[in-house]
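Undergrad: when you get a sec, could you give me coordinates for this:
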Amino acid sequence: MRIVTRWLSIVIPVVMSISGHADQLNSSKLISTEQLKEDFQQLYAGLQLGSYDLYAHRSKAEFDSMFARGLTELDEPLTVFEAQKRFMKFAAHANIAHTRIDFPMADFMSFIDQGGKTLPLSFSIDDNEVRVDQYFGLSDKIKHGHQVLSVDGISVNDWLKPLRGYLSADNAQLRNELLEQMVAPLLWLDQGQKESYHLKLKDPISNNVFEIVQVTLTQDKQSQQTSESQTQTDSKPREYKVIDGAIGYLKPGPFYNVYATNEIETWDNTEFKTFIDDAFKHFIEANVSTIVIDITGNPGGTNSFSDLMLAWFADKPFRFASDFRIKVSALSRAANQARFPKSGSADDITTKLEDFYSRHQEGDVISFPLDNSLPNAKPHSIVDKNINVFVWIDRFSYSNAVSVAAIAQDYQFATVIGEKTSDLATTYGAMEHFKLTHTGIQVGYPKALIIRPNGEAQPDGVTPDVIIPNYQARLTREKRLKQVLAFLKSSRLEKQ
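TA: Sure thing, here's the model as predicted:
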């Protein structure tokens, strides 16, 4: 597996949220100083107007100061690409994952296709400790697990600091997880192509500290190495199987159509429903006593998919949130109206949102009425089958995968196991977009506060009912599954 494959598998669903809004921009187009300032003013005004609470983590005074400074610094024409870099940092300053301008993936891929060279390694970042995760270079000295002490004579955390500024995240751990997948692309964004990097590394076994100059490499020169990392691309996006004759293993994969060829197909759940129904029927026929649902490393998606899975083991009606508070704005109404088809009928939620907006005033914060999702009736249910269901999460479970865990936990449909998620169950979400007039840059913002089913209003991740000790989130999925199954057996949580 080469490093660009890794970026595509992580960056597209997580950073771009499969939103369909990562439009191809004319990146080399030169924008006048006056137009840049108008777009920057539109950016800040739009974020204030549409966001549920732009100042949840940063004060208005901080933002006003950053805006004034940024406006002054727009003192010469810039390309769309350079403007996008500045505006990305401004949006990311909110420390809200859904307040963001997406990474210019099309430009980066063009750079790669044209023979661009990048740093041939990725990092794992835990707190302030940075290690080599995967290495794609040609040196036999750099190994998985080596601690990175400095780069180009700068302590590694100071070196990474400018890159963190581009990433929108609600907490430091989530930002680090995004960063470790994106170091090489963000280096290109921030600095352009460099010929080499001077690395100071430490071998954790021998404690030997050494320095090496690592040259950047084109994609075809980067080696296809493997490591213990879970970030290797899984062979199947979705999978189910029976283990040891008694344990059903289900990896539902992303909660969107992984086989879609366009944005409309992305939300077609036909394939997913067939897959889920086949999986649970197979488990019933195999007479399993335990089911492990693996949503680790899952980028999320939408509940129109995940509810189909939950309905198989839910024993009561359920909702993905106890409250869904929307801030009414002209921006959000316009974004919703854009989803109406030119002919035919709009989907149910689009129609309901239009009615909702029409009945409320600009700036109102109102709870949007949510319908219950219903459990399946027999024979499409395992509720009466005396099967233990475990939902397995970790720090790499994102977005709707976190919501699935919260529903399973709060309604007591299943036992949640693994490690705490970095992404949040109560969160600022329901993302919408608006476009800046002159640059064409798309800006994302959260129009709602989504409160998890148990009513906990404090934004936080999902803490498992059962935390697996010494869990290693970066091992391959196969090795982590062995660890989980061994733990279930040793702790007698698995039904015999």
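Undergrad: only C-alpha atoms from now on, for both contacts and neighbour counts.
TA: OK.
Undergrad: okay, now the residue lying closest to Asn388 once chain neighbours are set aside: neighbour count?
TA: What sits nearest to Asn388 in space, not counting adjacent residues and going by Cα to Cα, 6 or more residues apart in numbering, is Thr290, at 4.7 Å. Thr290: 23 surrounding residues under other Cα atoms under 10 Å.
Undergrad: Proceed likewise with the subsequent sequence, for comparison:
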Amino acid sequence: MRRHHFHFILAIILFSCKQPSKQQENPFTSATFKSLPKYPSEGLLSDFDLLVNSLKEGHTGIYWYSSAKSFDSLVSVQRAMIKDSMNGFQFYNIVAPIVAFTKEDHCDISLSDELKAFQRQQGKFLPLSVLNSGDDAFILSDTVSGHAFKGARIVEINGLPIKTIKEKIYKTFGSDGNIMSSKIVFLDGIRLAVEYAKVMGQPDSFNITVVYPSSEKQETVSVKPVTFKTLKAIETSVNVAYHTDTSNLPASFKCLDGNTAQLTFKTFSNSNFRKHSMNFRQFTDSCFNILLNAEVDILIIDMRENGGGSEGNEDYLFSWLTDKPYIKYDSVELSRFAFSFINYTDYAKDSDRIDLYKELRYENELTGSGRILRRKGIYTPTPPRAHPFKGHLYILTSGWTYSGGAEFCSLVREHTNAVFVGQETGGGYYGNTSGTLLELTLPVTKLSISIPILKFNLAVHKGIPGHGVIPDFEVKPSFEAFSKGIDQELEQALSVTPAVEIK
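TA: Here you go, the predicted structure:
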């Protein structure tokens, strides 16, 4: 929280020290944002309170990783920041940390259509595409304003360390629990530039300090911002230069040699499979029939881009990896059967609201403990196979592996001896809050918030609370490997000698 009132003596002392730039002080009050509407404090407070109350009422897992006391404490701090005549960006940066504090990746906040249009038409962006590795960010763009920055590591932008910038941006979007892998990978490519513009500001120039890995030479260069159209062109050129896989196929299968096969699932979404004239279950069955008939001994399942999809596909895939009975969920919990804020959501239409409430009543019941849980028999996990794959199993994971993709990984970790390679999954080990999402639109500022209402508690016990599946072999992204087209996680998996077979 910024403090604006100082004792006179303290103010003199601070004035003599290095002062933060104007951009850091008031990043969204410059002439750049003059055309944006400003909202009265009454309207902003009304939107703020609606958001907070809706999260408390609808988000079933809101206190899974944080206490009610800590949440309310943050709410009090952020609410006190609201002033009269704020624009949408300023308000976004007040409420986004509250949404992020739910610590659920399915709970998102989006700019209004007006702010999105502003970004597309008038936005000023860093002319960069990057690869993140921990706190570091390496520039993928070939040239920036005539400067050959490719491969350079960013040290500072406009006087702020890149680590500080990332930490501030991280506070505006959530991840499951305390998982950082999903936040790190989310800022890859041009997304660092996009999020910087939303959170840090849109100045008329950027002083970028970089270090060149080959020489360790440090240099600070002033560059001009670019439009969103130019930023997208940078993204395209980087994808071409680094032969980035832009295939939209939801899944693929290939034999790497006579004894090793790779099965890739980028999604579990049935609609995505149908879009490509594929059927998830038919595809999965055919792959495992090939594996069993060919007596392939080593299977690598690539889940690095799998953010989930249609419920049930994760355990359908898992059923091919075990012949032992298992329980998928301890419980699936609903927050309530009806919502006071429903008229501000995508279920505001009478027919939509009635259908939603009917479905919630049909699938869930109020138990003696006072909890609303999914009725028995509504969902039954796929039973194990009589003849599953019993060879050596490797799972490739990343921060993009979440929701149903992470649930699959949790089941595999819990019930097999599979070896995990890559980064911690972006999805929590013990489940997530997802399923039906209520898209809340704040009536004054028009910011949009996705509120998940079903808490899926996986029947697993081997994980670390607040984290995802931790890989057995962690692979930290490397610019050198990326620039050469080396698949680090796959290479690591292939280099590990099979030790034990899955149970």
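Undergrad: let me see the TM-score of these two.
TA: Between these two chains, after superposing, the TM-score reads 0.74 (TM-score structural alignment, normalised by the length of the first structure); 450 aligned residues with a Cα RMSD of 4.3 Å.
Undergrad: hmm, back to that, so the residue nearest to Asn388 of the first structure touches Ile243, yeah?
TA: No. Judged on Cα atoms under 8 Å, Thr290 of the first structure makes no contact with Ile243 at a distance of 9.9 Å.
Undergrad: correct me, but Pro37 of the second structure touches Asn87?
TA: Yes. Here Pro37 of the second structure reaches Asn87: they are 5.9 Å apart, a contact under Cα under 8 Å.
Undergrad: which one's more surrounded, those two?
TA: Legend: neighbour count by other Cα under 10 Å for Pro37 of the second structure and Asn87, higher for Asn87 (21 against 12).
Undergrad: which residues touch that one?
TA: Listed by Cα atoms under 8 Å, 6 or more residues apart in numbering, the contact partners of Asn87 of the second structure are Leu36, Pro37, Lys38, Tyr39.
Undergrad: and the gap between the second one and Gln24 of the second structure?
TA: With distances taken as Cα to Cα, to the nearest Å, Pro37 of the second structure is found 21 Å from Gln24 of the second structure.
Undergrad: the third one now?
TA: With distances taken as Cα to Cα, Lys38 of the second structure is found 20 Å from Gln24 of the second structure.
Undergrad: next: the first one.
TA: Here Leu36 of the second structure is placed at a distance of 20 Å from Gln24 of the second structure (Cα to Cα).
Undergrad: where along the stretch 201-350 of the second structure do the strands fall?
TA: Using DSSP state E, counting those that start in this stretch, the strands of the stretch 201-350 of the second structure run over residues 206-212, 217-223, 251-257, 260-265, 298-302, 329-334.
Undergrad: can you redo those strands as CSV with distance to Thr236 of the second structure?
TA: Compiled in CSV, the strands of the stretch 201-350 of the second structure are given as follows (distance: least, Cα to Cα, whole Å):
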stretch, distance to Thr236 of the second structure
strand 206-212, 22
strand 217-223, 20
strand 251-257, 23
strand 260-265, 24
strand 298-302, 25
strand 329-334, 41
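Undergrad: nearest to Lys462 of the second structure, of those strands?
TA: Counting by Cα to Cα, Lys462 of the second structure lies closest to strand 329-334 out of the strands of the stretch 201-350 of the second structure; the figure is 14.2 Å.
Undergrad: ok, and for that closest one, which residues are buried?
TA: Residues of strand 329-334 of the second structure classed as buried by neighbour count (16 or more other Cα atoms under 10 Å): Tyr329, Ser331, Val332, Glu333, Leu334.
Undergrad: do stretch 78-88 of the first structure as well
TA: Within stretch 78-88 of the first structure, the residues that count as buried by 16+ other Cα under 10 Å are Leu78, Thr79, Val80, Phe81, Glu82, Ala83, Gln84, Lys85, Phe87, Met88.
Undergrad: residues touching the first one, list them.
TA: By Cα under 8 Å, 6+ apart, the contact list for Leu78 of the first structure reads Leu30, Ile31, Ser32, Thr33, Leu36.
Undergrad: for those, which one is nearest Leu199 of the first structure?
TA: The closest of the contacts of Leu78 of the first structure, once distances to Leu199 of the first structure are taken by Cα to Cα, is Leu30, at 36.2 Å.
Undergrad: my guess is that closest one contacts Phe81, does it?
TA: No. Judged on Cα under 8 Å, Leu30 of the first structure makes no contact with Phe81 at a distance of 9.1 Å.
Undergrad: the first structure: helices as residue ranges?
TA: 3-14, 33-50, 60-73, 80-92, 105-113, 156-164, 172-191, 263-266, 270-285, 303-310, 330-337, 348-358, 400-410, 477-490 (DSSP state H).
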